[in-house]
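Colleague: How does the following fold in three dimensions:
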Amino acid sequence: MKSLLFTAALAGLSEAALRFACSTLSIQRLDPVVEPSNVPSAHLHQIVGGNAFNASMEPEDGDPAQKATCTTCTFSEDFSNYWTAVMFYKHQNGSYQRVPIMANDALPAGVNGGMTIYYTQQDFFSNGNKKITSFPKGFRMTAGSVTATSKYSKGLKFVCLQNKSTRFPELDEFPTQKCVGGIMTVHHFPACWDGKNIDSPDHQSHMYNTVNDAFVNSGACPASHPVRVPQVTYETLWDTTKFNNLPWPTDGSQPFVLSYGDNKGYGTHADYMFGWKDDALQRAMDSSCMFNACENGRPLKSQQPAQMNACQIKPTVQEKIDGCKDPSYLCHNYMY
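Modeller: Alright, predicted model coming up:
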């Protein structure tokens, strides 16, 4: 009886939340938020989303939703871009090999690598009866700091996967044991906006972070940042299993390194650039749909994995990725 009452109570709440796949758009050294126009950027990124992605995406360069012709994401009205640092395995000879990513098994089969993207309102079950405001055109933000030498934010996590459905425990740094299902990185972005600025010099000050661990309800927004926006989260599943039979360090550490040279994980970070078409995201946040129930025009247009996988961009930076002695600089084999 208790479970029936609980289910009935939940049914009376708005459950507007998005969870969807975005297949790989590109893997290259570009970062139009932190290093606009720099070719190449300081380190390698795993990039998904709309094919308007390029080295320079300043607001005056135009709306990605208008410039893009396709997207690697499930929702065909989402031309946003989402990216994070790439993971490498460090061999005993000092060379590095890129760790591939894999799709979440809660999402459609056939997605080419990619990332799981969330836009939640309060938690998995309720929007808390608060108005959720979509991001404005030109909006961008980052989560985490590449220079961090200790835990930077509650919302940045690692999970040692037993399988693709594992979500706990969440760790503050790389797991030190071999993970039979791979390693997941989780990036929860702040969800309180100042309501004025689409960016800030550090790409974070226009936001305020009240995020808790594991999609737990965020705290109230302060007066300085009063506008509640969707809670954006990335889950990236790294297939480290192929390296579990290779030699591991004998000092108790682990062999994985993020592409800016971090083997602890404290500097794990992610970038977001808004690119939803017209009022699509606001319509979704105003609806009562939940996850895949938001697809097929209810209220968002969606596409199949084959269409997502077909969306690609030509690399701006062409370089050898695997086998180099420094993941931050790779092999310096640049072709402009």
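Colleague: hey, let's count contacts and neighbours off CA atoms from now on
Modeller: Noted.
Colleague: what number of residues lie near residue 103?
Modeller: Counted with other C-alpha atoms under 10 Å, residues neighbouring residue 103 total 24.
Colleague: actually residue 40, sorry about that
Modeller: By the criterion of other C-alpha under 10 Å, residue 40 has 21 neighbours.
Colleague: Any idea how many residues pack against the closest residue to it other than its chain neighbours?
Modeller: Spatially, and ignoring its direct neighbours in sequence, residue 40 is nearest to residue 29 (5.3 Å; C-alpha to C-alpha, 6 or more residues apart in numbering). Applying other C-alpha under 10 Å, we find 25 residues neighbouring residue 29.
Colleague: residues touching residue 29, list them.
Modeller: 39, 40, 41, 42, 43, 44, 45, 317 (C-alpha atoms under 8 Å, 6 or more residues apart in numbering).
Colleague: same deal with residue 75?
Modeller: By C-alpha under 8 Å, 6+ apart, the residues touching residue 75 are 20, 295, 300, 301, 302, 303.
Colleague: Swap in 10 Å and give it another go.
Modeller: Going by C-alpha atoms under 10 Å, 6 or more residues apart in numbering, residue 75 touches 18, 20-22, 49, 276, 280, 292, 294-297, 300-304, 308.
Colleague: Could you do residue 122 as well?
Modeller: 15-17, 128-130, 132, 191, 215-219, 228, 230-231.
Colleague: change it to 8 Å
Modeller: 128, 215, 216, 217, 218, 231.
Colleague: Here is the second sequence; please produce its structure so I can put it next to the first one:
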Amino acid sequence: MKVTLLAQGLALVTPSHAYLRFGCATLSVQRLDPLVEPGAIPSAHLHQIIGGNGFNATMDPKTDVAERATCTTCTFSEDFSNYWTAVMYLARNGTYKRVPQYPNSLLGNIKGGMTVYYIQQDFSSNGNQKITAFKKGFRMTVGTPSAKDGSNPGLRYTCLQNVNTRFPETAEFPKQACPAGIMAIHHFPACWDGKNLDSPNHQDHMYNTNRGAFTPAGACPASHPVRMPQLAYETMWDTRQFNNKADWPADGSQPFVWSYEDSKGYGTHGDYVFGWKGDALQRAMDSTALLSNGITTQSVDKANQCTIKNTVNENIDGWLTALPGRGSMPM
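Modeller: Next comes the predicted model:
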């Protein structure tokens, strides 16, 4: 199926044709991290993964991800990229329970997953500069589990009053019960050095000019002069079943943690491996209306059917005595 327009505005933002916005169902939830811990089976903490079924523990950068994959959980059938983040848990009285995900209101019955954005400039303008699509073998991360503050304005949370809430944003987990759950937001840097498809820490080949909340990014510096798409993730964590304040910690703190046991939320991070087929993403970035160049889509049902077998088999659900990878045992 061909699509000629996918540009749906957010609350308080004027709709335009200036970005790709689409959903990807959950591909897998397991302890693998081919960027930070390539080849490790299992990796240190649990991740939720979306995108193409070529995902594995190593993800050799010399291998074309789009050629390796045979299906994708994403709306666009030409996108075999992989996107992943940590997983949210409720922590209570020394036990942990995984928080489920649910789709954005505009994504239909897609299975969990995330909403992904590729933005040229902002929601109101395509901009006047060339946007260079990511290249075969490109990969990057944003954020780090060891972060001790919220200094990166692109890593934020929204306490959802309803499924369409977008503001305000906070640098740490919301401290109150959220009526419609918690949205985790990851904005990646968009300025490339023009040379390296990766770097030892998966970040130095990129430069972050992000100002948060989908505001226009600043100019790229001479060290990283190539403007690439502004990649962003939104994940809706369905915390509604855990909103009974009587079940929260007695000291009044909020009860949620990431799967590496971060209760503040500063260490939120995301990973990306490029895997679009051929020049599909570049065509989108070159187009005034973005999708007028024949990017193909697939049905939500087909996206939901794409999956992979777990390489790491362990219990990640139910009440656990510790987080996966930290001696977890089912109760």
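Colleague: what residue of the second structure matches up with the residue nearest to residue 40 of the first structure?
Modeller: Using TM-score structural alignment, the equivalent of residue 29 of the first structure in the second structure is residue 31.
Colleague: Equivalent analysis for residue 212 of the first structure, please.
Modeller: In the second structure, residue 212 of the first structure lands on residue 211 (TM-score structural alignment).
Colleague: wouldn't that match be in contact with residue 153 here?
Modeller: Yes - here residue 211 of the second structure lies in contact with residue 153, judged by C-alpha atoms under 8 Å, at a distance of 5.7 Å.
Colleague: Those two: which has the busier surroundings?
Modeller: Using other C-alpha under 10 Å, the more surrounded residue of residue 211 of the second structure and residue 153 is residue 153, with 17 against 14.
Colleague: Residue 314 of the first structure pairs with which position in the second structure?
Modeller: Checking TM-score structural alignment: residue 314 of the first structure goes with residue 309.
Colleague: Count the neighbours of its match for me.
Modeller: Neighbours around residue 309 of the second structure, by other C-alpha under 10 Å: 10.
Colleague: in which helix or strand would I find it?
Modeller: Residue 309 of the second structure belongs to no helix or strand when assigned by DSSP states H and E.
Colleague: List the contacts of stretch 160-167 of the second structure.
Modeller: With C-alpha under 8 Å, 6+ apart, stretch 160-167 of the second structure has contacts from 10, 11, 104, 105, 158, 159, 178, 179, 180, 181, 182, 183.
Colleague: Can you flag the buried ones in the residues you listed?
Modeller: 104, 158, 159, 178, 179, 180, 181, 182, 183 (16 or more other C-alpha atoms under 10 Å).
Colleague: count of neighbours near residue 62 of the second structure?
Modeller: A count of neighbours around residue 62 of the second structure, defined by other C-alpha under 10 Å, yields 9.
Colleague: Just the contacts of residue 75 of the first structure: which are in helices?
Modeller: Members of these lying in helices (criterion: DSSP state H): 280, 308.
Colleague: Which of the contacts of residue 75 of the first structure are buried? Put it as a ChimeraX command.
Modeller: Burial among those is assessed by 16+ other C-alpha under 10 Å; the matching ChimeraX selection reads:
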select :18,20,21,22,49,276,280,292,294,295,300,302,303,304,308
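Colleague: Can I get the contacts of residue 29 of the first structure in CSV including secondary structure?
Modeller: Below are the contacts of residue 29 of the first structure laid out as CSV (DSSP: H, G, I helix; E, B strand; the rest coil):
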residue, secondary structure
39, coil
40, coil
41, coil
42, coil
43, coil
44, coil
45, strand
317, coil
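Colleague: Done for today, thanks.
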